[in-house]
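Colleague: Sequence and predicted structure are below.
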Amino acid sequence: MKTIDPEKFKVVAPVSLAAIPTDLNNKASDNDKEDKLDGVREKLSALQDVMYAHNRYGVLICLQGMDTSGKDSLIREVFKEFNPRGVEVSSFKTPNSTELEHDYLWRHYVALPEKGKFAIFNRTHYENVLVTRVHPEYILNENLPGIENVGEITADFWNNRMEQINNFEKHIVQNGTIVMKFYFHMSKEEQRKRLLRRLENEEHHWKFSPGDLKERERWDDYMKYYEEAINKTATPNAPWYIIPSDDKDMARYIVAEIIWQEMQKYTDIKEPELDDKVKMNFAMYKDQLDKE
């Protein structure tokens, strides 16, 4: 199996989602893909340990995609070798009453990674320009000045919100957060198959919600708004990667490999050097412990 080239998945110019395949039709075996993933996640785990000691950068991994696109299982499989102290996962669902008392980005700010850690947003701040565009009535819950009804939510409102998101990402990048955003590009037919499996497999019944079918009816709207959001917020410092996701195993490997390769650009991430005086006295410290 060929090595993954992150540039092939990175959005560097306006894209049409309809023109991008949802499956690479890679002929690699399941064992081959698992072996590749296993190797990369071990390297990522070791890197995170060094990052923790270096204590200069945080890493924000943003995962977006339609229901059943594989975000949850990817988190489980890609990051399972991490030290638990070094990775935190946040899933942003319907804002609660406390969150609605703040601006829409507040709950995302407070979940940003500490220096030396990874944070994974499973659904992200982009819900605020995706779900809310399909269901603009949700905006009314934010109690914003000058917006009393859906008719007052204009195109300028959405453009301003995406500019605010760009500024949010610019701000956190300039302050030491490395940002990578992944869109899980799945076909509507593949989603149908995965929803059916949830209904047919008893142990997966808990994953099914009738709301999944309701949102599926708005598939075309979601694709339209995903495409617009990606095109308006893909920046060099906070890039989007479009990941073919009909094959979950391949999608996991691609994401892991992209993260690994992108992190190699940060050549300053190294374990801190001990003070020379401390190193010179190692023998004394060892002798002190041996005599206890």
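Modeller: Arrived safely.
Colleague: alpha carbons only for contacts and neighbour counts from here, please
Modeller: OK.
Colleague: now the strands for the stretch 101-250 of the chain?
Modeller: 118-122, 177-185, 240-244 (DSSP state E, counting those that start in this stretch).
Colleague: Pick the most buried one from those.
Modeller: Highest mean neighbour count among these (mean count of other C-alpha atoms under 10 Å): strand 240-244, with a mean of 24.
Colleague: Specify the angle between that one and strand 177-185 in degrees.
Modeller: If you take axes from the mean of the first three to the mean of the last three C-alpha atoms, to 10 degrees, strand 240-244 sits at 30 degrees to strand 177-185.
Colleague: Show me what strand 240-244 is packed against.
Modeller: strand 177-185, helix 248-263 (3 or more C-alpha pairs under 8 Å, 6 or more residues apart in numbering; DSSP states H and E).
Colleague: Indicate which one of the ones you listed is closest to Leu130.
Modeller: The closest of those to Leu130 is strand 177-185. By C-alpha to C-alpha, the value is 12.4 Å.
Colleague: what's that closest one packed up against?
Modeller: Looks like strand 177-185 contacts strand 58-65, strand 240-244 (3+ C-alpha pairs under 8 Å, 6+ apart).
Colleague: Out of those strands, the one nearest Thr3 is which?
Modeller: Per C-alpha to C-alpha, nearest to Thr3 of those: strand 240-244, 15.0 Å.
Colleague: distance between the closest one and the chain's centre?
Modeller: 11 Å (C-alpha atoms, centre = their mean, to the nearest Å).
Colleague: same check, this time on stretch 33-41
Modeller: Taking C-alpha atoms, centre = their mean, the mean C-alpha location of stretch 33-41 is offset from the chain mean by 19 Å.
Colleague: Residues in contact with it: which ones?
Modeller: Val78, Phe79, Lys80, Glu81, Asp249, Met250, Arg252, Tyr253, Ala256, Glu257, Trp260 (C-alpha atoms under 8 Å, 6 or more residues apart in numbering).
Colleague: one more time with 6 Å
Modeller: Val78, Tyr253 (C-alpha atoms under 6 Å, 6 or more residues apart in numbering).
Colleague: Comparison target, given below:
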Amino acid sequence: MSNVINKFKVTNRKKFSLKDHDTGYANGYKKADADLILKSLIEETFDLQTELYAANKYSLLIIFQAMDAAGKDSAIAHTLSGLNPQGCQVYSFKQPSTEDLEHDFLWRHYRSLPERGRIGIHNRSHYENVLVTKVHPELLLNEHLPNVNDVKAIDAKFWAKRYQSIRSFEEHLTGNGTVIIKFFLNVSKDEQKVRFLKRIANPKKNWKFSAADIDERGKWGDYMAAYEKAIQETSTKDSPWYIIPADKKWYTRIAISTIILETLKGLKLKYPVLPKEEKEKLDVAKVLLEKE
């Protein structure tokens, strides 16, 4: 299990490069065994989820970022399918609303954080503010930021401050009990093409495809550069990025589930121990119930 974490965790962000990560890697696993492996991982995670809730000390924030058709939705559905829905919160972030744009770029994400004892899943996240906006800097003009009156004002110093804001935001969260896992689902451009064609061919999936997807695909190189820079700037010891190979969806799910499970194990969770007085009350209640 630990080799999965060591394989995909970004530990040296200064030397990080997406080119060093194989999108089709499967760690020797076979697709035929995937369902049983995933089921076992989910069952273990379910037990730890209960302990997370009972301990009420930590929350877990899981962030999913990827290019279109990388499999974020299906990964979330499969890896979290066996957990207690009462202890999970899933947010999918679309384009910011007018209200969102009247606040700082982290506002709507802060409002969607999981409470203690819960698991929060952010399908896209505050990282869109250094990804989509990096490729389309004109979008930043909608934020009405001081001293940003045109695209020319969005320079290297601007991005450095925004990365710093993200690091500080995540440092604040982890210092207050929110454990953060950040997944980048690393799909190849060739595999994206295959999945796009399947969406077009399947009437039930036409709704998932937009002509704008082709325009964004044309900016693939810009997006890869934006992802690489964002990961280099924000993968820290307490808020690490994991680069998950996404060309084989079945293995993507195994890798994600393994990392979630191992992260929960690392918290060394325990059920609360009742004070002596409360334990004595339980003993009295037991006697009364047995007498009924």
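Modeller: Okay, I see it. Since this is a predicted model, take the numbers as computed values, not measurements.
Colleague: where along structure 1 do the helices fall?
Modeller: With DSSP state H as the criterion, structure 1 has helices at 30-54, 71-78, 106-109, 131-134, 155-174, 188-200, 210-216, 219-233, 248-263, 276-280, 282-290.
Colleague: Please work out which of those helices is packed deepest.
Modeller: helix 248-263 comes out most buried of these by mean count of other C-alpha under 10 Å, with a mean of 21.
Colleague: Now that helix on structure 2. Mean distance?
Modeller: Comparing helix 248-263 of structure 1 with its match in structure 2 after superposition yields a mean distance of 0.9 Å (mean C-alpha distance after the TM-score superposition for structure 1).
Colleague: hmm, back to that, export the strands of the stretch 101-250 of structure 1 as JSON lines, with columns for distance to Ala111 of structure 1.
Modeller: Shown next, in JSON lines, are those (distance: least, C-alpha to C-alpha, whole Å):
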{"stretch": "strand 118-122", "distance to Ala111 of structure 1": "8"}
{"stretch": "strand 177-185", "distance to Ala111 of structure 1": "12"}
{"stretch": "strand 240-244", "distance to Ala111 of structure 1": "20"}
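Colleague: Out of those, flag the one nearest Gly70 of structure 1.
Modeller: Nearest to Gly70 of structure 1 among those is strand 177-185; the distance by C-alpha to C-alpha comes to 7.6 Å.
Colleague: mind checking how far the closest one is from the chain centre?
Modeller: That offset, for strand 177-185 of structure 1, works out to 5 Å (C-alpha atoms, centre = their mean).
Colleague: could you give the angle of that strand to helix 155-174?
Modeller: 130 degrees.
Colleague: Strand 177-185 of structure 1 against structure 2, how far on average?
Modeller: With mean C-alpha distance after the TM-score superposition for structure 1, strand 177-185 of structure 1 averages 0.6 Å from its match.
Colleague: will you turn the helices of structure 1 into a markdown table that also has distance to Asn141 of structure 1?
Modeller: What follows is the helices of structure 1, written out as a markdown table (distance: least, C-alpha to C-alpha, whole Å):
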| stretch | distance to Asn141 of structure 1 |
| --- | --- |
| helix 30-54 | 39 |
| helix 71-78 | 27 |
| helix 106-109 | 15 |
| helix 131-134 | 11 |
| helix 155-174 | 15 |
| helix 188-200 | 30 |
| helix 210-216 | 20 |
| helix 219-233 | 21 |
| helix 248-263 | 35 |
| helix 276-280 | 58 |
| helix 282-290 | 61 |
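Colleague: So for Leu17 of structure 1, which of those helices sits nearest?
Modeller: helix 219-233 (6.3 Å).
Colleague: What angle do strand 177-185 and the closest one make with each other?
Modeller: 150 degrees.
Colleague: Could you report the neighbour count for Ser239 of structure 2?
Modeller: By other C-alpha atoms under 10 Å, 19 other residues sit near Ser239 of structure 2.
Colleague: for it, what are its contacts?
Modeller: Ile180.
Colleague: how about 10 Å then?
Modeller: Leu61, Arg167, Glu170, Glu171, Leu173, Thr174, Thr178, Val179, Ile180, Ile181, Lys182 (C-alpha atoms under 10 Å, 6 or more residues apart in numbering).
Colleague: Taking those together, which two end up most distant?
Modeller: The farthest-apart pair in the contacts of Ser239 of structure 2, when distances are taken by C-alpha to C-alpha, is Leu61 and Arg167, at 14.8 Å.
Colleague: which residue is nearest the centroid of structure 2?
Modeller: Centroid-nearest residue in structure 2, with C-alpha atoms, centre = their mean: Ile63, separated by 1.6 Å.
Colleague: My guess is that residue contacts Pro114. True?
Modeller: No - in terms of C-alpha atoms under 10 Å, Ile63 of structure 2 does not count as a neighbour of Pro114; the distance is 11.9 Å.
Colleague: overlap in contacts of those two?
Modeller: In contact with both Ile63 of structure 2 and Pro114: Gly120, Ile121, His122, using C-alpha under 10 Å, 6+ apart.
Colleague: can the contacts of Ser239 of structure 2 go into a markdown table with extra columns for distance to Glu277 of structure 2?
Modeller: Formatted as a markdown table, the contacts of Ser239 of structure 2 follow (distance: C-alpha to C-alpha, whole Å):
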| residue | distance to Glu277 of structure 2 |
| --- | --- |
| Leu61 | 35 |
| Arg167 | 44 |
| Glu170 | 39 |
| Glu171 | 38 |
| Leu173 | 34 |
| Thr174 | 34 |
| Thr178 | 31 |
| Val179 | 33 |
| Ile180 | 36 |
| Ile181 | 39 |
| Lys182 | 42 |
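Colleague: Nearest to Lys193 of structure 2 among those residues?
Modeller: Nearest to Lys193 of structure 2 among the contacts of Ser239 of structure 2, with distances taken as C-alpha to C-alpha, is Lys182, at 24.9 Å.
Colleague: which non-adjacent residue is nearest the one in structure 2 that sits across from Asn141 of structure 1 in the alignment?
Modeller: Asn141 of structure 1 maps onto Asn142 in structure 2, with residues paired by TM-score structural alignment. Sequence neighbours aside, Leu101 is the residue nearest to Asn142 of structure 2 in space, at 6.9 Å (criterion: C-alpha to C-alpha, 6 or more residues apart in numbering).
Colleague: before we move on, the earlier item: identify the residues contacting the match of Asn141 of structure 1.
Modeller: Applying C-alpha under 10 Å, 6+ apart, we find Asn142 of structure 2 in contact with Pro96, Thr98, Leu101, Glu102, Asn149.
Colleague: Could you verify my assumption that Arg253 of structure 2 touches Asp247?
Modeller: No - judged on C-alpha under 10 Å, Arg253 of structure 2 makes no contact with Asp247 at a distance of 11.2 Å.
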